[in-house]
Every structure is written in structure tokens, then in C-alpha cells.
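K.L.:
next input, structure requested:
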Amino acid sequence: MHYKRIRKTGHADSINDLSIEERFWSKTERDGDCIVWSAGRSDTGYGTVKLDGRTQLVHRVAYEWSGRTIPEGLVLDHLCRNRACVNVEHLEPVTQAENVARGVSPLARYITDVPQDLCSKGHKLTSENVYVHRRPGRQRPTLACKTCRRIRAAA
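P.N.:
You can find the predicted model right below:
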């Protein structure tokens, strides 16, 4: 018996005797309403786990294991604002623009309070029609019009 296994899981069973889902959930802890991932995390604070030979975000794994699907083109927003939370009741599929707009960063405040109504080509600037453009050599990202990007890509 290994003392670390007993301390972490509460039992002396071999970790290999547990199913993948049992091993996954043994690495979580309750914190109020949140179910927090207590194992590996990315630099940005999101829980990560290696499954099927690749590193995956744990909140996406938990969401899909609950029988729900993440529609194409959408991301999961943590309604609780806890990036390590895997409680599927705290996750909602939204567009990336909506996810950024709901955030607390200065960029999120800028997206929700877009200073002008139209881009330089006359397209309406809304949170759905704006994307974050990161230019090489520039520290600050800028916001750009998605319609203009689609037109440039088609040309």
C-alpha cells in the first residue's frame, strides 16, 4: 500500500483497479457549489488531464461525460468564474465573443462598450461581429470586424 494513494483517494486500491471516470472524479474536491479540479492545471488555471493520448480540458471532458454535447463553434463559459470547476451545472455553451464579453478583463469591458457603431468599411460592430486580433510584435490585442475578415478571406 502506498501512503500517498491512501491519503489522496481514501482507499488502498491500486489506481489501475479504478475506471477512468473513477480516477477522474477522485481528483476533484467540493468548494461550495463548485467541483474543483485538484490535479494538473494549465498556466491559465484551467484543469487538464491526459486522455486518449492527448491533453484535454477537464471541464469539457466532464460536460461531455454528462451526456451533453458542445455545439460546433461554441465554447464552454464558466458561469461561476472558477476556471478549475468541473460542475456541469456551472457550464454553458456560448460563442467565443460572448464568453469574452462576459469576462472581467479590460478587453471584455471594451467589447461590451464598443466605442463606435461601425467599422471603417461601414459594418455594424456588435459583440458577435468583433474578434480579437493579435498582431506579431504588438503587446496589446486589437478588435477587428469579422465581416471584413470574411470578405478578405474570400478574395
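
K.L.:
contacts, neighbours, all on C-alpha from now
P.N.:
Will do.

K.L.:
what comes up buried for stretch 63-70?
P.N.:
Going by neighbour count (16 or more other CA atoms under 10 Å), the buried part of stretch 63-70 is Y63.

K.L.:
so which residue is smack in the middle of this structure?
P.N.:
L76 (5.4 Å; CA atoms, centre = their mean).

K.L.:
now the helix or strand hosting that one: how far from the chain's centre is it?
P.N.:
Per DSSP states H and E: L76 is located in strand 75-78. Once both centres are worked out by CA atoms, centre = their mean, to the nearest Å, strand 75-78 turns out to sit 5 Å from its chain's centre.

K.L.:
before we compare anything, build this one as well:
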Amino acid sequence: MPMLDEETKSYFWTLVDKQGVGECWNWNGKRMPLKNSKKPGYGTFSANGKTCVAHRYAYQALVGRIPDGLVLDHTCRNHGCVNPAHLEPVTNKENILRGTAPPAKNAAKTHCKHGHPLIGENIKRRVRVFGNSVTIERSCLACRKLRKSWEGDKGKLRKAAYYSNFVPHERVGHDK
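P.N.:
This next block holds a predicted model:
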């Protein structure tokens, strides 16, 4: 966090709408858009020629240093909130899993789309690397086994099932 002079500190707090105890403190300054969205995201301000993130500054000014390796999670789900009571230091993974983006939705799934449980030995895990990020994908082994049994010789049945409206009778265990 950059060292702020008293004038910048007081200006910062004029951009915060403190609504009350337990309520969000909304940032009324500039907000950068959320990634892949036009919705307003985190509040930003300029200090000493550097762009600072408003909620990080508020947390550090009122609570203290953010522990190394942790990010601040908005427990209120309001990206414009700078109330330190609504900010919790967590790992980036925990922050993502608490959200509503596809990785969080997929991690929360307990069954595949055909109703098989995604637990224990019914899961096939695959590690995928995209540039600097690594993801672990889960797939249902029960569905995989059924899919392999449908294939028949050289995938003829599989092609018929997936590339036309033909639904083979061997699809026992699935509703669709």
C-alpha cells in the first residue's frame, strides 16, 4: 500500500458512502469493469501516480496488512463495498470457489448430468494446463463406461448416437 498524504487519505474517505454498521460502504469513485463484463467492478483511485484498489486500501488502513498469499473476499458479494467487516482474507482458490463463476458452479456439483454421484472412485480427474494456469477437470466414470459400451466396433454406434437423432437401446441407466 502506498504511503498517502493526509489530503489523499481524507479525499479517499469522501468517496466512501458509509451507510451504517453492518451495511456495505459503497465506493463512489471510479470503478474498473469486471473481467468479461460491462458491470462495474472494484473501486480504484490514484495515489502518488499509482492506481490503487479501494477495498484493499480500506482494509489495510483500518485492519492491517493483508497476509502474504491471500486475497480479500467480499463476503457481501458487492464488488463496490470497502467495508472491512465485509472483507475476509482467503486463498485465491477459496475466493473463486465462493463465487458464482463456472469453476465454482462445477466444483459444487455432486452428480453428473445423468444423476451419477461425483464422489470417490466414480471420478476421473484430468489435469489441464493453459499457459500459466492449471485446472483439474472431473468426469463421471459411470458415464464413461456406458459411453465405451455403446461404441461397438470402431465407434459406429457412438457416431450414430452423437451425430443423429438415433438413441440406442443400450443407454440403460440414463433418462435421456
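
K.L.:
superposing both, give me the TM-score.
P.N.:
Their TM-score after superposition, calculated using TM-score structural alignment, normalised by the length of structure 1, is reported as 0.62; 114 aligned residues with a CA RMSD of 2.9 Å.

K.L.:
before we move on, back to that, structure 2: matching residues for whichever helix or strand comes after the strand holding L76 of structure 1?
P.N.:
Of the helices and strands lying after strand 75-78 of structure 1 in sequence (DSSP H and E), the nearest is strand 91-94. Strand 91-94 of structure 1 corresponds to residues 87-90 in structure 2, going by TM-score structural alignment.

K.L.:
check the mean deviation of the matching stretch from structure 1.
P.N.:
Average distance between stretch 87-90 of structure 2 and its aligned residues in structure 1, after superposition and using mean CA distance after the TM-score superposition for structure 1, equals 0.2 Å.

K.L.:
quick one: contacts of that stretch?
P.N.:
Contacts with stretch 87-90 of structure 2, where a contact means CA atoms under 8 Å, 6 or more residues apart in numbering, come from 59, 66-67, 70-75.

K.L.:
got it, and stretch 41-48 of structure 1?
P.N.:
For stretch 41-48 of structure 1, the external contacting residues (CA under 8 Å, 6+ apart) are 37-40, 55-59, 83-85.

K.L.:
ends of it, what's the gap?
P.N.:
Distance between the two ends of stretch 41-48 of structure 1: 5 Å, counting by CA to CA, to the nearest Å.

K.L.:
same question for it: list its buried residues.
P.N.:
Using 16+ other CA under 10 Å as the burial criterion, the residues of stretch 41-48 of structure 1 that qualify are 41, 46-48.

K.L.:
show me what H74 of structure 2 aligns to in structure 1.
P.N.:
Per TM-score structural alignment, H74 of structure 2 is aligned with H78.

K.L.:
which residue sits closest to that match, ignoring its sequence neighbours?
P.N.:
The shortest distance from H78 of structure 1 to any residue other than its chain neighbours is 4.9 Å, reached at L91 (CA to CA, 6 or more residues apart in numbering).

K.L.:
burial count for the one you found?
P.N.:
20 (other CA atoms under 10 Å).
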